[in-house]
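Asks: Predicted model follows, preceded by the sequence.
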Amino acid sequence: MPPFEEASADELAAFAALSEREKMVQGLAQDLMRDRLKARDLCQKYNNHPFIDWREDLQLNEFYGPDSRLQHLADLFELPLERVRSIAIEPPLYVDYGYNIEFKGDFYANFGCVFLDCAKISFGERTILAPGVHIYCATHSVHVDERVAAYERAYPVEIGDDTWIGGHVTIVGPAKIGKNCTVAAGSMVKGDFPDNCVIGGVPARILKHLDPPTGPINPKDKRLVVPLPGSKSAAKNDRVKF
């Protein structure tokens, strides 16, 4: 443990002038328990609020309503209700604060995701999360005296456009995942990863580099009517062919 070093009067004054939220964003020791309790209340209201009643002509953009339900997300993320309509999250959802989460475009998260957003979490356009994805910005000092005083620290997480995060992936800040990536189920991710790659493992590493996308797939493309490589159906077809 490093020796005790007293902060200067100017450093203490600058620290005291910051709000707890400003301290959090700057990665300084902070205490924001009241904000966390507010977020917990909003998550509970969202998770327990009934969906819109089913009907045959129900449109996809209506499914996560009614507006009274979506308003809980709007309050949680501090976003306009209209913006929240493109953010689809299956309950239950758990966050620390909510207002440190940025959505750059359409977003989908499956059941049981956890976002400890003590620092900024940024989701690129069309990000898709499978069930049970956990993102941890929050951390604690290895020095016990900070933990005893109930201070926290945090590191940001950034996820690029068109990235798919598999089931039960854990992402620990600081982390930056590029665009057009796939993260294999069960991986533990920390650090920086480039665009256009498949990531997997504990700890995660690059498993495969991908060609950049060329645009939405043609609905007549044969790839849509054959099993993905590695599936049981694909293996059966291979046996028949050979």
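Replies: Nice, I can see it.

Asks: only C-alpha atoms for contact and neighbour calcs from this point on.
Replies: OK.

Asks: How is the closest residue to Pro50 other than its chain neighbours assigned, secondary-structure-wise?
Replies: Excluding the flanking residues, the one nearest Pro50 by Cα to Cα, 6 or more residues apart in numbering is Arg69, at 7.5 Å. Secondary structure, DSSP: H, G, I helix; E, B strand; the rest coil: Arg69 is helix.

Asks: for comparison:
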Amino acid sequence: MTEKEKMLAGLHFNPFDSELVALRLEARLKTERLNQTSMAHRKQRTAILKSLFGSTGKNVYIESSFNCDYGINIHVGENFYANFGCVILDVAEVRIGDNCLIAPQVGIYTATHPIDPTERAQGIEYAKPIHIGHNCWIGGHATLNPGVHLGDNVVVASGAVVTKSFGDNVVLAGNPARVIRTC
């Protein structure tokens, strides 16, 4: 298996592999272009996002600044909006449904590292996919950790740290996040 195949399969991989380095550089150049493109040029910004992401709905908008690892592993549905300072570490797939809102400074992190210090010191990484259902709202400064799956109609309160998966129609808050009400 190539390092990219290992990465996408959730296995330990070498992030310094030349193919992965080149893919990250390509993504960083596109995000740099996005972040430097005026908000007045909405069509140009949308075109950059569509070339960066693996797939999008027709209506997608992200405020600058935005950062990601690869871009190609991000799939967003229709009517996607992310506010200022969004970071998506898409080492594994990040799939976000229709009508989702991401507040400022949200972190969505698929990347993780071994617990064993010897392995970690070797630079080995692995990743777990994140899936967010339809009609979700992720509040400001919330963090979604590797492997989290959220159902439809989920609200994540500001500052919440989501460390495990939750089903539909819930409001999450806290660190670690827990259900504080159903909706």
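Replies: All right, it came through fine. Predicted model only: the values in this text are computed from it and were never measured.

Asks: re earlier: now for the residue nearest to Pro50 of structure 1: which residues touch it?
Replies: Listed by Cα atoms under 8 Å, 6 or more residues apart in numbering, the contact partners of Arg69 of structure 1 are Lys45, Tyr46, His49, Pro50, Phe51.

Asks: Show me which of those are buried.
Replies: Tyr46, His49, Phe51 (16 or more other Cα atoms under 10 Å).

Asks: TSV please, covering the contacts of Arg69 of structure 1 and showing distance to Val114 of structure 1 and secondary structure.
Replies: Shown next, in TSV, are the contacts of Arg69 of structure 1 (distance: Cα to Cα, whole Å; DSSP: H, G, I helix; E, B strand; the rest coil):
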residue	distance to Val114 of structure 1	secondary structure
Lys45	16	helix
Tyr46	14	helix
His49	18	coil
Pro50	21	coil
Phe51	21	coil
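
Asks: Between those, which sits nearest Leu73 of structure 1?
Replies: Nearest to Leu73 of structure 1 out of these is Tyr46 (Cα to Cα; 6.8 Å).

Asks: counterpart of the closest one in structure 2?
Replies: In structure 2, Tyr46 of structure 1 lines up with Leu34, judged by TM-score structural alignment.

Asks: Ser141 of structure 1 matches what in structure 2?
Replies: By TM-score structural alignment, Ser141 of structure 1 lines up with Pro114.

Asks: likewise Phe107 of structure 1?
Replies: In structure 2, Phe107 of structure 1 lands on Phe80 (TM-score structural alignment).

Asks: Asn99 of structure 2 versus the nearest residue to Asn59 of structure 2 once chain neighbours are set aside, what's the distance?
Replies: Of all residues not flanking Asn59 of structure 2 in the chain, Asn79 sits nearest, at 4.8 Å (Cα to Cα, 6+ apart). For Asn79 of structure 2, the distance to Asn99 of structure 2 equals 5 Å [Cα to Cα, to the nearest Å].

Asks: Looking at the two, which is more packed in?
Replies: The residue with more neighbours, out of Asn79 of structure 2 and Asn99, is Asn99; 20 against 17, by other Cα atoms under 10 Å.

Asks: Help me confirm that the more buried one comes into contact with Asn135.
Replies: Yes: in this structure, Asn99 of structure 2 is within contact of Asn135 by Cα atoms under 8 Å, at 4.8 Å.

Asks: corresponding residues in structure 1 for the strand or helix carrying Tyr126 of structure 2?
Replies: In this assignment (DSSP states H and E), Tyr126 of structure 2 forms part of strand 126-127. Mapping strand 126-127 of structure 2 onto structure 1 (TM-score structural alignment) gives residues 153-154.
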